[in-house]
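J.: Here's a sequence, model it:
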Amino acid sequence: MNKPCVNLIKLSVGTENVDDLLAWQSSKRAQTDKGQPRHVTRMFPKRADEILNGGSIYWVIKGVIQARQRILRLDEVTGGDGIRRCAIVLDPDLIRTQTSLRRPFQGWRYLTPSDAPPDLPKGRVAEEPLPVELNRALAEIGVL
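T.: Here you go, the predicted structure:
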């Protein structure tokens, strides 16, 4: 029997585009001691086994899912304030996805594989976007 897989979805706050996200992840502050990109969050996912079974983090930039990264592991880290946190360690390979509108939310959410947008073909950095009004209307009725 196959183990289930689940993804995370997270806002990339302060990021204007995918290149900004890559630039942030290349900074020492956003890396493990071995140079792997990571995102530190306050909460530790309860569905860690499902995440580590092939899950990715889908990045929402400016209200739109634009890319994903495979999650390699979840490390427990303690901040300078003594609070336990979760470092989501990521594959450095950032994969661009078809765009999908998302409303703002705090923290991260689980995203099932069936609800995740498909990857763009390798080498393609963007897709021709639908007009904003059409994209929003489709999202509101649950088509996107």
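J.: CA only for contacts and neighbour counts going forward, please
T.: Noted.
J.: Please enumerate the strands of this structure.
T.: With strands called from DSSP state E, the chain shows them at 7-11, 38-41, 56-61, 64-78, 84-90, 95-101, 108-111.
J.: tilt between the longest one and strand 56-61?
T.: The one in question is strand 64-78. Angle, strand 64-78 to strand 56-61, by axes from the mean of the first three to the mean of the last three C-alpha atoms, to 10 degrees: 120 degrees.
J.: relative orientation of strand 64-78 and strand 84-90 in degrees?
T.: Using the same axes, to 10 degrees: strand 64-78 against strand 84-90 is 130 degrees.
J.: Second input sequence below; structure requested for side-by-side comparison:
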Amino acid sequence: MANKITHLIKLSVGSESFDSLAAWQKQKRAQTDDGLPRHVTRMWPRRETEVLDGGSIYWVIKGAVQCRQRILRLDEVTGQDGIRRCAIVLDPELVRVAPALKRPFQGWRYLDPADAPPDLAQGRASDDDLPPDLSAKLAEIGVL
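T.: Okay, the predicted model is just below:
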């Protein structure tokens, strides 16, 4: 029986926009030794097999899901405090998705593929970013 794919959803704390998340991930301190972007978290996904079977992490920026990245692997890392953590290693390609409002939450959550916002069409993906407040308002009324 094939595994059911599941995604993760996470607030991109400190990101002001899609572009600021992309810029952060290009910094050496946000990358693995092989140059891939990563996000280090305290908790290891219990549904690891489902996440690694084609799952993505969906990034919430300024109150709206704005993009996703395919999850490539999970690496164990140990912090300076000696505590084991999980590095979620990501595909460098950020894929814009249809904005969807999301209330703040802590950590990451599982996201069922049926509840994930769809990718934007190729032509829309290169559109200029709307200001985050405007994007959130349009998503709120169902325009985006």
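J.: picking up where we left off before, of all the strands of the first structure, which gets the most neighbours per residue?
T.: For those, the largest average neighbour count (mean count of other C-alpha atoms under 10 Å) is found in strand 56-61, namely a mean of 25.
J.: I'd like the strands of the first structure as TSV, with distance to P131 of the first structure appended.
T.: As requested, the strands of the first structure are exported to TSV (distance: least, C-alpha to C-alpha, whole Å):
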stretch	distance to P131 of the first structure
strand 7-11	22
strand 38-41	32
strand 56-61	17
strand 64-78	13
strand 84-90	32
strand 95-101	12
strand 108-111	25
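J.: of those, which approaches L138 of the first structure most closely?
T.: Nearest to L138 of the first structure among the strands of the first structure is strand 95-101 (9.5 Å), distances taken as C-alpha to C-alpha.
J.: pretty sure N53 of the first structure is touching C5, no?
T.: Yes. The pair N53 of the first structure and C5 passes the contact test of C-alpha atoms under 8 Å, sitting 5.4 Å apart.
J.: what touches both of these two?
T.: Residues touching both N53 of the first structure and C5 by C-alpha atoms under 8 Å, 6 or more residues apart in numbering: none at all.
J.: rewinding a little: of the strands of the first structure, give the one that comes closest to Q31 of the first structure.
T.: For Q31 of the first structure, the closest of these is strand 38-41, at 5.3 Å, according to C-alpha to C-alpha.
J.: Give me the mean deviation of that closest one from the second structure.
T.: Compared with the second structure after fitting, strand 38-41 of the first structure has a mean deviation of 0.2 Å; criterion: mean C-alpha distance after the TM-score superposition for the first structure.
J.: now what about that strand, what contacts it?
T.: With contacts defined as C-alpha under 8 Å, 6+ apart, strand 38-41 of the first structure is touched by 25, 30-32, 85-90, 107.
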